[in-house]
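Visitor: the following block contains a protein sequence and its predicted model.
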Amino acid sequence: MHAVTLIKGDGIGPSIMDEAVKVIDASGVKIQWEEAFAGLAAFEQFGTPLPDETMASIDRTRLAFKGPLTTVVGGSGFRSINVALRQKYELYANVRPAKSWAGVKTRYDDVDIVIVRENTEGLYAGLEHYLTPKKDIAESLAVVTRTGSQRVIDYAFKYAQDNNRKKVTVCHKANILKFTQGLFLDVARETAVRYPDIQFDEKIIDASCMHMVMDPSQFDVIVCTNMFGDILSDLTAGLVGGLGLIPGANIGNDAALFEAVHGSAPDITGKNLANPTAVIMAGVMMLDHLGEHEAAAKIKAAVEKVVNEGKFVTPDLNPQSKCGTIEMGNAIVEAMK
């Protein structure tokens, strides 16, 4: 029996998380779900976006399965809860795989890229302030440490090794940001020497974006600092059909959090339209993390069957479909039998 903190989230979160839980439970794996709250809904109910009870649950389980959370953009709203959780539990590696689906028509049909993004430092460290009383000059500090760089780059190479990947590319801006990005690149070069069986490549971040849309097949595993990874992972999502198909894992030494990487989509909340694929595939990553490989493979095969057939999928995957979130979840459960 595995104990997992379940955070359904905001907007479409509860509806897609209900389907993910239904699918995971149907796989036969034994999960003890501890429901907890975070985000805008928690703020409205408890006066804080991250209640102590939620943190206490994660402290116990060291494993969270999370739906999308609403974060106020700009102004005086609270900072990202995702960032707070990553920093609190030292979830230093954000892993986002993007792979083509046979049933989803895109420009390319052979994309298979994994982004490994440093998750706790960089420009998302939260070190920003105004320099004048008028608040007309703002400054953000990008923090890159050797320790932080080493652990995420090691993770990327080990991930490549463990998953029969051939190449790791570090995407950087060391030509301009010579200290912060230079340090990250130096660590990548030093680390590559210890993995002679993995091909190593380095690309400047803006050139990487150009090369990726011209020929994504030249990329395999990509490792980069926080903000660059955030941007590149959305780019790779666009290559395979959008964020509705992209799962995310946040990995630390003694804790992990799995999630859909898309937003809370308040415009379609309660309409039974949200695509549950991303968060179900995040559940697959979680089961693999737990060593439940048979259940993970069963769910993955069922999701691929349903998505590739294109019949019982949400309208974002097939505009002619009359199927909703619940019906797609049911079809995935049925496909596992």
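Guide: Perfect, thanks for sending it.

Visitor: okay, CA-based contacts and neighbour counts for the rest of this
Guide: Noted.

Visitor: now do the helices in the protein.
Guide: With DSSP state H, the ranges of helices along the chain come out as 13-26, 40-46, 52-61, 81-88, 146-162, 180-192, 205-214, 226-240, 277-289, 293-309, 325-335.

Visitor: can you redo these as a markdown table with mean neighbour count and distance to Pro266?
Guide: What follows is the helices of the chain, written out as a markdown table (neighbours: other CA atoms under 10 Å; distance: least, CA to CA, whole Å):
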| stretch | mean neighbour count | distance to Pro266 |
| --- | --- | --- |
| helix 13-26 | 21 | 10 |
| helix 40-46 | 16 | 12 |
| helix 52-61 | 16 | 23 |
| helix 81-88 | 17 | 17 |
| helix 146-162 | 19 | 33 |
| helix 180-192 | 19 | 36 |
| helix 205-214 | 15 | 30 |
| helix 226-240 | 21 | 20 |
| helix 277-289 | 24 | 17 |
| helix 293-309 | 19 | 24 |
| helix 325-335 | 21 | 15 |
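
Visitor: mind checking which of those helices is nearest Val170?
Guide: helix 180-192 (7.0 Å; CA to CA).

Visitor: got another, please set it beside the one above:
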Amino acid sequence: MPLKLLCLQGDGIGPEIMEATLTVLNSVAPALGQPIELAHADIGFASLEKSGSTITPKVIDAAEAADGVILGPVSHNAYPPREQGGLNPSGVLRKELSLFANHRPASTWSGLEAPTRVPFDLVVMRENLEGFYADRNMHSGSGEFMPDPDTAMALRKITRDASMNIARAAFDLAETRPGKHVTAIHKANVMRVSDGLFLECCREVAADHPQVVYDELLVDAAAAHLVRNPARFDVLVTTNMFGDILSDLASELSGGLGLAGSLNFGHDHAIAQAQHGSAPDIAGQDKANPVSLMLSAEMLLRHLGEGRAADLIRTAVTAALASPETRTGDLGGALGTQAFATHITTIIQEKLQ
């Protein structure tokens, strides 16, 4: 049976980095245990123009039927209001496919100077379906509202089920890593009820994993420790908004969001998604760094049991980033998006031979 992947290129630089990623994906075909069958569908502005919505029920159904999805960046801040079809495809898919975990690794790269002088290798395991995210924490309507013209309010939703799911995912991951250490990030000194429930769930799961070191840290202290000594951390588990902010910080410390892979997953589905935005200012100029989406695709392959092919992508990207001559312009190199993809495939082909 082929491995069925749905490709949603998105907006801005999405088409360019998707093309580069698929070039690399095709190059690892000999290392796969099964052939890949690629399908494509429109989301974002392309879908809005054709169908009146940035993501359609047909695309959601296709994502549910696929073994995995590769999702390009979207320009959702520029979309029209929801009632005019301006849905955030990423948020919609996370909710519709019950993708409760957002797995975001960050590490320094050999030969690539990063803002931090301390080598580190950590993962932020971010809850993905609730928290302060107004577009996904209500069954109907938005979690933000205005009772009068001068007052805006937002609801934060924390549930036991979601907290247990993300805690289990974090501890399961920690068991596979050398550090075997989970840090729960919270603000329970202020949000005693909601973060109190989150921590209760983390402690319950920790009790079932005695071989994993467990501690807790306030989110403001966690940000400070990330800047001072990110090597202190192994796996950070936290709620949606805190995870979004801290994972971006960790990725910038490792060299930039252009290097930041990401995997959204639940019990039945998984989506590879670059951490960064759609960068419309450089769209169509062959300047975009495709590493983030490439590494996200690598994570998806690994999640689907294709570890050998995933290792080839990781090894090739690591080798390319080690030399200034084989990096993209944002990292001081001279290669454009597609030339970088070609270089990665050359390394992969050499490894396969």
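Guide: Happy to help now that I have it. All values reported here derive from a predicted model rather than from experimental measurement.

Visitor: please state their TM-score.
Guide: Here the TM-score for the pair of chains, by TM-score structural alignment, normalised by the length of structure 1, is 0.96; 333 aligned residues with a CA RMSD of 1.4 Å.

Visitor: and the helices of structure 1: which comes nearest Thr269 of structure 1?
Guide: Here helix 13-26 is closest among the helices of structure 1 (CA to CA), at 8.3 Å.

Visitor: superposed on structure 2, where does the closest one end up, distance-wise?
Guide: With mean CA distance after the TM-score superposition for structure 1, helix 13-26 of structure 1 departs from structure 2 by a mean of 0.6 Å once superposed.

Visitor: what does that helix contact?
Guide: Identification of contacts with helix 13-26 of structure 1 by CA atoms under 8 Å, 6 or more residues apart in numbering yields 8, 31, 66-69, 264, 270, 272, 274-276, 279-280, 283, 295, 299, 325-326, 329-330, 332-333.

Visitor: now with 6 Å, please.
Guide: With CA atoms under 6 Å, 6 or more residues apart in numbering as the test, helix 13-26 of structure 1 has contacts from 8, 67-68, 276, 280, 329, 333.

Visitor: how near is Leu199 of structure 2 to Ile185 of structure 2?
Guide: The gap separating Leu199 of structure 2 from Ile185 of structure 2 is 9 Å, by CA to CA, to the nearest Å.

Visitor: then Asp42 of structure 2?
Guide: Relative to Ile185 of structure 2, Asp42 of structure 2 is positioned 37 Å away (CA to CA).

Visitor: also Thr23 of structure 2?
Guide: Between Thr23 of structure 2 and Ile185 of structure 2 the computed distance is 38 Å (CA to CA).

Visitor: again, but for Thr337 of structure 2
Guide: Distance, Thr337 of structure 2 to Ile185 of structure 2, by CA to CA: 36 Å.

Visitor: figure out which of the helices of structure 1 is closest to Leu127 of structure 1.
Guide: Proximity to Leu127 of structure 1, assessed across the helices of structure 1 by CA to CA, is greatest for helix 81-88 (12.5 Å).

Visitor: with structure 2 superposed, average distance for the closest one?
Guide: Superposed on structure 2, helix 81-88 of structure 1 shows a mean distance of 1.2 Å to its aligned residues (mean CA distance after the TM-score superposition for structure 1).

Visitor: what residues are up against the counterpart of Gly39 of structure 1 in structure 2?
Guide: By TM-score structural alignment, Gly39 of structure 1 lines up with Gly44 in structure 2. Contacts of Gly44 of structure 2 were listed using CA under 6 Å, 6+ apart, and they are 10, 54.
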